[in-house]
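Student: got a sequence here, can you model it:
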Amino acid sequence: MELKFQENFLWGAATSGPQTEGRFKKQHDNVFDYDFDHYQERFWGGIGPDTASNFFNDFREDIKLMKAAGLKSIRTSIQWSRLIDDLEKNTVNEKAVDFYNAVINEFIAQGIRPMINLNHFDLPVELLKTYGGWESPHVVDLYAGFAAKCFAEFSDRVSDWFTFNEPMVVVECAYLLGFHYPDIVDGKKAVQVAYHLQLASSLAIEQYRKINKNPEGRIGIILNLTPSYPAAEKIEDLKAAEMADLWQNRLFLDASIKGEFPEELVSLLQEENVLWQSEAEDLKRIKENKVDLLGVNYYHPSRVQEPEYSSDSLAQDWRPDKYYASFNKRGVRMNADRGWEIHPQTIYEIAKRIQEDYGNISWFISENGMGVENEEHFKDEEGQIQDDYRIIFTTEHLFWLHKAIQEGSNCFGYHVWTPIDCWSWRNSYKNRYGLISLNIHTQVKTLKKSAYWYKNLTDSSLLQVPDSILEKYNQ
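Tutor: I've put the predicted structure just below:
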């Protein structure tokens, strides 16, 4: 079967500054730079962000490779820790401005649309050490000032802006689960951080409305959405799924698109005595500064069941997962290397939910991909990585996305994660996601089989769906 996507469908890929550029000539360390410098044993293979994929030095050649892989757009990010010299005064580093101007201009010259995100988890560590990072309203104001500088310098050529990538990852990984520095496990702090991240997003949007130089410009946020499936249809599991959705998805979805936090969540946090500290004026600014578009990162669903203990157990620290527990369903398809379930149907459900519950806002898949270990094992005799698994993964997800678009979902694009194998927080280079492979020792980059396949797709907007996939989904 051949599926046709609309002519103006935006095909691309996503990456970020801190995962590609390397630390060359940066003025400040971000939290991951600091983490690696002090705790290298936490990082896979002892590999940190110092070089990453050397985009700082190789960006012109890298962008040529991205064009060869058929990319029509790239979502990347500007590093706060690179652009700003004085973090308190928000003065810019002119050499950093020159670098980002050169990158943006090169993308445009190569016919690739640059889409710019302002924060990809990379908080300057000085602001964490001095103020407590996102626990502090002062840091929120400093971020809004950084955003204003970006809009002033680059919005004449950049039409698509995003305030944050996956703010819930900052909340959960840094303040609940101990996966990201500063490795805090404190539910009340996590709630306050979530509020401040949303406020920071809204204040950045407020600055954008004042400064933007592009009549076609728009600004949004990138959210990682993980729909929750109950383990069974019993009321306890259904309630668990509802609570997981409220925290993991609706917190930022509702505030960003509707301008208000979910009433059920606010009431719950009040009852638990962990509700964020807020000002009436701040809530007004959140309400007035909603997003123009939404980016959705989707990798896997969430499966939950009722928690082991009652949520009203005594002397229990507050955490969102007191209301639900993870459920490992047997027999599901897995990306075993990453430990994530492969469930393409969920991308359809996300699309329908945005269509029906969020005003059918303009949106796109801003990340979707498959990370695999030891990809060199899949090289052919000529040295090309034969990543057919990535082609199948992408085809299946696009099959379900196309179905939603045909039913009226206002989705305008699809971005794979990622163009070139990139450095990934404490996982470093454990799992490779790129259309383009990277030898981290030589910095030689080569197109994988999936890159040629993707170019054929993006040039034609025609998706060839094998009979095996159609049979799998009973079409």
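
Student: going by C-alpha atoms from here, please, whenever you check contacts or count neighbours.
Tutor: Will do.

Student: quickly find the element holding Ala404.
Tutor: Applying DSSP states H and E as the criterion places Ala404 in helix 388-406.

Student: how near is Ala451 to Ser267?
Tutor: 48 Å (Cα to Cα, to the nearest Å).

Student: please give me the structure for this one as well, since I'd like to look at both together:
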Amino acid sequence: MKNYQNTFPENFLWGAATAACQIEGAYDLDGKGLSVADVAMRFTKDVARAERKNISLEQVLQAKESRDSKKYPKRHGIDFYHHFKEDIRLCAEMGMKVFRFSISWTRLFPTGIEEIPNPKGVQFYHEVFEELAKYNLEPLVTINHFDMPLHLVLEYGGWKNRELIAFYRRYANTLFDEFGQYVNYWIAFNEINGAKFNVFFSTGTLRENTDNYGEDCYQAAHHQFLASSLIKKDLQSKYPKAKLGCMVAKFTSYPATAEPENAMQMILDEQLNNFYFTDVLVRGEYPYYASKLFHDNGIQLKMEEEDVEILKTYTVDFLAFSYYMSSVSSYDETIEKTAGNLTEMNKNPYLKSSEWGWQIDPIGLRYTLNQLYERYQIPLFIVENGIGADDCLTEDGKVHDTYRIDYLRQHIQQMKLAIEDGVDLIGYTTWSAIDLVSSGTSEMSKRYGFIYVEQDDNGNGSLKRIAKDSYYWYKNVIFSNGEDI
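Tutor: The predicted structure is shown next:
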């Protein structure tokens, strides 16, 4: 029987997260190539999510020819490329134990098909890792975070093409060879269930020139599953003690009512939005409900004989996930929706929402941790959790983000209760360490960080870094190992 514990583990990994495509900038410097993130246009929260995510080939080609960083803000980010020493120092001074960041695939392999990595890109990341080591900051590295090479989309059709496995494997092994001595924790793909809700930026799949878009999405996911397993094989041969995890955006759902139909719908929603992906990567095989999913949607996956054995043999070591909100499941299609969440979802009338419409449910995090640990019995890592807000500088040059402190406090309380429940939770990296360009809208005004960056939606500003009130609050949380919140 597991020993009872009502405190955070002594070696708990407190930290915060970032992504290369949202912070680095310098999209056209030192040999970097274009990625899918570099063609992401800026929108406001008033623009429908479907419009933002339904990228057309024409839009991609127009963006490819453009040099406009104001229209495509992920190109300039917050200039971490030139500010990384300052940003890492600020995180270290907060007391962080772990810093989650991603590597830009196109900074090392500009088109994705090169055989030798770009030496200037390799040198940049060596400097980043050395800076982290200087402060004893544990790196948590996401290998691909919504920024695959654009060339692989236009010339290969994205991840629906099996050839991408070899390109990705070469890229991942370059990371292991160059930086493996620094890293204990790797994540293969950010929110791998993006193949269902963030298709273009996750898989490079376009709706044009396809007879079955859904089939292309699931075929792309299959190739990403295989890629994850194959690099797990490579990693354990090179660094046997290093861990590779999978990551999903967790779409936690409750039945809208006690009607049995809604309870059944909740099971189906959880399967299709979450467990389909984690079942394959954690358990090493396609779940029983996949056959009905494929039958009902006319999907026929192309698989090779060795695929089944590869997936079964090389499963992940830990399960990472992002958690921002929950929703409700209902068989009634007329139920009220909210477009604020990562995807349009049914609205829970019992929850409050952020100014961007994301529903806030701290208890849902405890529920999710218990749900996932009961299902898989492997270590869990919360790698994104936070609230986007229009933070404002006061006249005295400060940011009083009490709403962020309140949001994080409530979620940390539920994490502690989940640990008391017996869940094996190894770390928590909030979203985000520092203000960055929003993933979904490419806005700057939707801020998540503990550190304010003086820059507006058009990329104008001094880029000055300013610690918010939440910075000092989280510093105390880490110092007390979650006891003083």
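
Student: more crowded one of Ala451 and Ser267 of the first structure?
Tutor: More crowded of Ala451 of the first structure and Ser267, by other Cα atoms under 10 Å: Ala451, with 26 against 12.

Student: what does that one correspond to in the second structure?
Tutor: Matched across to the second structure, Ala451 of the first structure falls on Tyr471, judged by TM-score structural alignment.

Student: over to Thr226 of the first structure?
Tutor: That one, Thr226 of the first structure, aligns with Phe251 by TM-score structural alignment.

Student: who are the contact partners of its match?
Tutor: Counting by Cα atoms under 8 Å, 6 or more residues apart in numbering, Phe251 of the second structure touches Glu270, Asn273, Asn274, Tyr323, Met325, Ser326, Ser327.

Student: now the second one. Nearest residue, chain neighbours left out?
Tutor: With Cα to Cα, 6 or more residues apart in numbering as the measure, Phe251 is the residue that lies nearest to Asn273 of the second structure, at 6.6 Å, once sequence neighbours are left out.

Student: distance of the one you found relative to Lys464 of the second structure?
Tutor: Taking Cα to Cα, one finds Phe251 of the second structure at 35 Å from Lys464 of the second structure.

Student: can you check Val153 of the second structure too?
Tutor: Going from Val153 of the second structure to Lys464 of the second structure by Cα to Cα gives 36 Å.

Student: hang on, Asn427 of the first structure packs against Trp44?
Tutor: Yes: if you go by Cα atoms under 8 Å, Asn427 of the first structure and Trp44 touch, sitting 5.3 Å apart.

Student: still on that earlier bit, what's the matching range in the second structure for the helix holding Ala404 of the first structure?
Tutor: Taking TM-score structural alignment as the measure, the second structure aligns residues 402-420 with helix 388-406 of the first structure.

Student: that stretch against the first structure, how far on average?
Tutor: Comparison of stretch 402-420 of the second structure with the first structure after fitting gives an average deviation of 0.7 Å (mean Cα distance after the TM-score superposition for the first structure).

Student: could I get the buried residue list for that stretch?
Tutor: 404-405, 407-409, 411-420 (16 or more other Cα atoms under 10 Å).

Student: the aligned partner of Glu10 of the second structure in the first structure: how many residues sit nearby?
Tutor: Using TM-score structural alignment as the criterion, Glu10 of the second structure maps onto Glu7 of the first structure. Glu7 of the first structure has 9 neighbours, counted by other Cα under 10 Å.
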